[in-house]
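**Student:** I'd like to go over a predicted model; first the sequence, then the structure.
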Amino acid sequence: MDVESAEIGELAEHVAAWENGVDPAEVDSTQRRRAYVSLHQTHLPRLDDAGVLTYESTREEIELTETGENLSVYMDVVPGDDIPWSEFYLGLAGFSAALMTVAWLNYYPFSIGPDAAYGLGIVALFAVTSLVHVVRARRTRLGTGDAPPTTR
């Protein structure tokens, strides 16, 4: 299914598959029709009114608008037992500042190496954690799995 445009029938098939916990190929006509009617009469007109997509009841295709594309930033799923990344990076910055302070004051064992080495280590630490952040965000992004998070 194309992200920027889709046929209503194809969308209804995917929604019915998610709702019933089956593959799209296993959706029967009753399940598909129920999802189609709900999309056609309720959800798509409301999304069209909100400017998220363009939908005309006489056409069988819907298209994502620029507003809809801009909503993708809100589609990340954050697990309930996870700390927000903003707090993680704040803690990492505090740890890095403490490390650089101790290295600058030449406390043992930080007096052994040059301060630049600790600075490079901190840059590497931020780079690795940022890479982990990007990978996790892509894995938990809404719409990347087989089913919406609420029906798993």
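**Tutor:** Thanks, I have the structure now.

**Student:** please count neighbours and contacts with C-alpha atoms only from this point.
**Tutor:** OK.

**Student:** can you give me the strands for this structure?
**Tutor:** 5-7, 53-54, 61-64 (DSSP state E).

**Student:** top helix in the chain by residue count?
**Tutor:** helix 115-139 (DSSP state H).

**Student:** want to compare, so here's the second one:
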Amino acid sequence: MTITDDRPTGSVTAPSIDDSTDEEPTELSRDDVFHILQTQRRRDAIAYLLSIDGAVEMRDIAEYVAAKENDTTIDDLTSSQRQRVYIALYQSHLPKLDKEGIIDYNKSRGIVWPTDQLSLFAPYLETETEPEPADADRGEYNVYYAAVTALSAVLLSASAIGALAISGVALGTIITALFLLVTILSQYS
């Protein structure tokens, strides 16, 4: 989603010397990166900026984030959904990203330019992809773990009220063996 033809025309260029500050972008620590990624709106905005090439209107970012946040398409967004996200990005999130040197944000023109710092966030956002086929089968073993946990609770309860005449050591061995079996099955399947 880049600048489209249905919007006011005029080229969007990189910021000139007058648009940017004299401050050198500071090196971001891992804590800084995690702090910036702390909110879902910033994560979504950064993910969008990583997916485009060049400058973009702030409105495009807001629409993308609002659509993702409301689990809908940009065309189906309501005015209030757009506005709620737009205001938060305009007042808080984009100025923060600009201050940290992750983007160049011309607030008065509503234009955002990604900087080289933006690429630092790519590895942290790649985890939000679909699970690999090998990981998809893990859900089956979660059911087995739940079943073993429930069976263990029943055995422990029966033993505690005297309905099961078995020693504590034997009961512990049985429960441990059940969990070990499920763990081995999940690792080698």
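**Tutor:** Received it, and whenever you're ready, just let me know what you need. Here the structure is a predicted model, which means the values were calculated and not measured.

**Student:** superposed, what's their TM-score?
**Tutor:** For this chain pair, the superposition-based TM-score is 0.48 by TM-score structural alignment, normalised by the length of structure 1; 82 aligned residues with a Cα RMSD of 2.1 Å.

**Student:** so which bits of the longest helix of structure 1 are buried?
**Tutor:** By neighbour count on 16 or more other Cα atoms under 10 Å, the buried set for helix 115-139 of structure 1 is 115, 118-119, 122, 126.

**Student:** hmm, back to that, could the strands of structure 1 go into JSON lines alongside mean neighbour count and distance to Ala35 of structure 1?
**Tutor:** Putting these into JSON lines (neighbours: other Cα atoms under 10 Å; distance: least, Cα to Cα, whole Å) gives the following:
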{"stretch": "strand 5-7", "mean neighbour count": "15", "distance to Ala35 of structure 1": "13"}
{"stretch": "strand 53-54", "mean neighbour count": "20", "distance to Ala35 of structure 1": "18"}
{"stretch": "strand 61-64", "mean neighbour count": "18", "distance to Ala35 of structure 1": "15"}
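
**Student:** out of those, nearest to Val102 of structure 1?
**Tutor:** Val102 of structure 1 lies closest, by Cα to Cα, to one member of the strands of structure 1: strand 61-64, at 52.8 Å.

**Student:** what is the closest one packed up against?
**Tutor:** In this structure, strand 61-64 of structure 1 makes packing contacts with strand 5-7, strand 53-54, judged by 3 or more Cα pairs under 8 Å, 6 or more residues apart in numbering; DSSP states H and E.

**Student:** from the buried residues of helix 115-139 of structure 1, which is closest to Leu44 of structure 1?
**Tutor:** Once Cα to Cα is applied, the member of those that ends up nearest Leu44 of structure 1 is Phe126, at 42.4 Å.

**Student:** what sits against the closest one?
**Tutor:** Leu92 (Cα atoms under 8 Å, 6 or more residues apart in numbering).

**Student:** what segments of structure 1 are helices?
**Tutor:** Using DSSP H, the helices found in structure 1 span residues 8-20, 29-38, 44-49, 66-70, 85-104, 115-139.

**Student:** where exactly do the helices run in structure 2?
**Tutor:** Using DSSP H, helices in structure 2 cover 30-36, 40-51, 58-69, 79-88, 94-99, 122-125, 133-136, 138-160, 168-188.

**Student:** which parts of the fourth one are buried?
**Tutor:** Same thing as helix 79-88 of structure 2. By 16+ other Cα under 10 Å, the buried positions in helix 79-88 of structure 2 come out as 81-83, 85-86.

**Student:** check the second one too.
**Tutor:** By neighbour count, and taking 16+ other Cα under 10 Å as the criterion, the buried residues in helix 40-51 of structure 2 are 41-50.

**Student:** format these as a markdown table; extra columns: distance to Pro95 of structure 2.
**Tutor:** As requested, the buried residues of helix 40-51 of structure 2 are exported to a markdown table (distance: Cα to Cα, whole Å):
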| residue | distance to Pro95 of structure 2 |
| --- | --- |
| Arg41 | 13 |
| Arg42 | 11 |
| Arg43 | 14 |
| Asp44 | 15 |
| Ala45 | 12 |
| Ile46 | 13 |
| Ala47 | 17 |
| Tyr48 | 16 |
| Leu49 | 15 |
| Leu50 | 17 |
